[in-house]
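Engineer: sequence unavailable; structure follows:
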């Protein structure tokens, strides 16, 4: 890792020069159209994106911690949360909080689950949750912070959740189980209905991570798609995490944690009085936050309405069908069945990492799945020219792979270092720390 430290400039620069450099840096990054398939950017449609940006900027400087002081800010929050509760069928009893993203939403869920267990199951001193192997990394991350052990269960051969194995993994220290709607690696919705039954039977907290699907699957269902039930229609579901900055198209960062009722939400709040300024309480773990994302979400919900979200969902389904249809025509390239807006591309006759590198050379930013190996697509509305270019690039690059013209492997991992010269310093330091820890262990 380099020892060079960038220092604060001694003198001033002009507004024009600084903004020129900002725009140059932005121009060197992957374009929104070519990055959205890797969730780099959820842009949606151009007119909608402009609206959310303008609304965001109107409230950029406002601190969302103090919405209790401003009735207009409170109205936006209240409207958004009521809409979100309705989309997951929370009814009059449902409750919700805004958060900074899926990580915080999951943290809040497992914090509430742990405190609920402390109150209801005080004999459990080393709490565990049981989850499919496909559960998102943030579940593991937040549970480590909260000192909860995650017991993972391998997927079935078709990559679906092995519900019988999950039930068998429930033990005397289990306080909850986790389902996904859909899971990030494979794009399928877990059997939340069956999970709800076992949660009630064993008196466990069932949390559903719907950060991807929470605000798109309800519209898929309205369009006639088969969507397994995952929300509060399922008895036993106590909490749901759902990101507004994914398919709700709010500016980042903006997510929600939803509760079946106030009974669950009561274990979420952390009121602080042991300091000099009286009661301190925030929506979630984060304190100060920009009100901009809230304004962007509120504006879009009223600009689009249900009709707009349905049109958007319909377009995504059409794009998904177009990609699947083209992959069926490409030798050795297959797609995995999925329940929502995620789609995996896998290779039967070549190394899928070659396709990643080939697409990167043409400007596409793609993520992957490591076990088993596949390209991971987060589908979004695309301009037709870009969609056709993506499909044509897939066809041409696979042909080049079969012809032996591509031998460089791309990265499927989230945390790989492709180029140490340009990588973030925090990542280089993290890799160095892990390598040192690994060498010490061995």
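Structural biologist: Looks like it arrived, so ask away. Keep in mind that what you see is a predicted model, and the values were worked out from it rather than measured.
Engineer: from here on, contacts and neighbour counts on C-alpha atoms
Structural biologist: Fine.
Engineer: now the strand or helix carrying residue 166: buried residues?
Structural biologist: Here residue 166, judged by DSSP states H and E, is contained in helix 163-169. For helix 163-169, the neighbour count (16 or more other C-alpha atoms under 10 Å) marks 163, 166-167, 169 as buried.
Engineer: elements contacting it?
Structural biologist: Applying 3 or more C-alpha pairs under 8 Å, 6 or more residues apart in numbering; DSSP states H and E, we find helix 163-169 packed against strand 128-132, strand 149-153, helix 192-202.
Engineer: okay, pairing it with this:
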């Protein structure tokens, strides 16, 4: 009787090891001389062990059958098997025909089953007829990756606050590493949830998205709720409020005059606490403290006014309010002749003498002006019955003179005017006695 068995033990320590291979054996061979008889059996090789995969260990082979696959691992291949036979001359062939190959192991990493073929051929031990074991299954590399925790510390937005606006997400380089993200956000008005936008972070810590559908006027809150990059997802909570101001309305506009060289404009439809932004001839910003509010100190020219409120402003073309401030009336000058017609809206300057020669009068008329100046070296005389009527102040240079003949008058319309220099008033009175007096008044 001939029989045999052997088993692969595999690793017996540690985790993530392959399963043990199955035993190999020669089963039930008996030869009896008297009376002659032969009992035949089977020559079997053991199956391959299964690979460990993501389990602690692979499964062992069970005899000819390879070890079964575990999660993430491959099954072992089955062992080879060969039936024994006897030749016509009663010579025992343990293996007839070589290369009974074991089955290959399964992916990933399952062991190949053992082969059979080495044995007695025609009574002789032969190695030429050995069979190959099965190929082991292809292995794999397991990489464990831990997702980072994304974060957002604050949000900012561009000042234009158009209906599609750029929102910047601020974080740390660790909280917002370089990469491509899907950003999920909610919008309060018009109400919408689970909106998404793509964000490409090129500088760690900062990224931008475009948010769409903001209202043209009024409040809307954008809340970032989730950041996702590939398979890594973090829940976040960061908000920004868009409060879009409306176009300011122009009220009374006062243009410069000779009395007031600066213009003013009254703006309404304002939000107290916001800011008025002025551009044009000059630029300035004014906190909104009342509604309506007057903007003063404007030179002649064109201006644009917009309103900001929170992160938004009305600094888009449709929200600009344009205002034009007219030039003040021109100054009219006497240089031996007038270069225009003096009116109550004009500043009048006497650059040369006027009616100084009583024999050759330049004019004998009344003159009206917004304000009047007499320059150095100019001597100005208003003849009897004529007047100089001005809205505001009168300035006479110390080296010039202004004379009003008998019954000529100076009429000033503003009680608050501050004059500078001296004037000469000539008046005739009837003879008076002691303690008599004459009272002059101006009917103008």
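Structural biologist: Sure thing, it's come through. The shown structure was predicted, so the numbers you read here are calculated from the model rather than taken from an experiment.
Engineer: any idea what the TM-score comes out to?
Structural biologist: Here the TM-score for the pair of chains, by TM-score structural alignment, normalised by the length of structure 1, is 0.17; 120 aligned residues with a C-alpha RMSD of 7.0 Å.
Engineer: on that earlier part again, mind checking which of the helices and strands packed on helix 163-169 of structure 1 is nearest residue 55 of structure 1?
Structural biologist: Of all those, it is helix 192-202 that lies closest to residue 55 of structure 1, at 36.2 Å by C-alpha to C-alpha.
Engineer: which member of the buried residues of helix 163-169 of structure 1 is positioned nearest residue 397 of structure 1?
Structural biologist: residue 163 (38.7 Å).
Engineer: now do that closest one against residue 207 of structure 1, distance only.
Structural biologist: Applying C-alpha to C-alpha, to the nearest Å, the value for residue 163 of structure 1 to residue 207 of structure 1 is 15 Å.
Engineer: for residue 138 of structure 1, same thing?
Structural biologist: Distance from residue 138 of structure 1 to residue 207 of structure 1, by C-alpha to C-alpha: 13 Å.
Engineer: helix/strand/coil for residue 411 of structure 2?
Structural biologist: State at residue 411 of structure 2, reduced to three classes by DSSP: H, G, I helix; E, B strand; the rest coil: strand.
Engineer: doesn't residue 388 make contact with it?
Structural biologist: Yes. Residue 411 of structure 2 lies in contact with residue 388 (C-alpha atoms under 8 Å); the separation is 6.1 Å.
Engineer: next secondary structure element downstream of the helix holding residue 166 of structure 1?
Structural biologist: Trace forward from helix 163-169 of structure 1 with DSSP H and E and the next one is strand 174-180.
Engineer: against which helices or strands is that following strand packed?
Structural biologist: In terms of contacts (3+ C-alpha pairs under 8 Å, 6+ apart), strand 174-180 of structure 1 is packed against helix 102-120, strand 128-132, helix 192-202, strand 205-209.
Engineer: what's residue 301 of structure 1 in contact with, if anything?
Structural biologist: Shown in contact with residue 301 of structure 1 (C-alpha atoms under 8 Å, 6 or more residues apart in numbering): residue 80.
Engineer: so it versus residue 307 of structure 1, what's the distance?
Structural biologist: 10 Å.
Engineer: number of residues surrounding residue 355 of structure 1?
Structural biologist: Residues within reach of residue 355 of structure 1, counting by other C-alpha atoms under 10 Å, total 29.
Engineer: which is the next helix or strand following the particular helix or strand that has it in it?
Structural biologist: Assigned by DSSP H and E, residue 355 of structure 1 falls within helix 352-361. Towards the C-terminus, the helix or strand next in line after helix 352-361 of structure 1, according to DSSP H and E, is strand 367-370.
Engineer: and that next one, what other elements does it pack with?
Structural biologist: Secondary-structure packing of strand 367-370 of structure 1 (3+ C-alpha pairs under 8 Å, 6+ apart): strand 373-378.
Engineer: at 10 Å what do you get?
Structural biologist: Here strand 367-370 of structure 1 touches strand 342-347, helix 352-361, strand 373-378, going by 3 or more C-alpha pairs under 10 Å, 6 or more residues apart in numbering; DSSP states H and E.
Engineer: closest one to residue 52 of structure 1 among those?
Structural biologist: With C-alpha to C-alpha as the yardstick, what comes closest out of these is strand 373-378 (20.5 Å).
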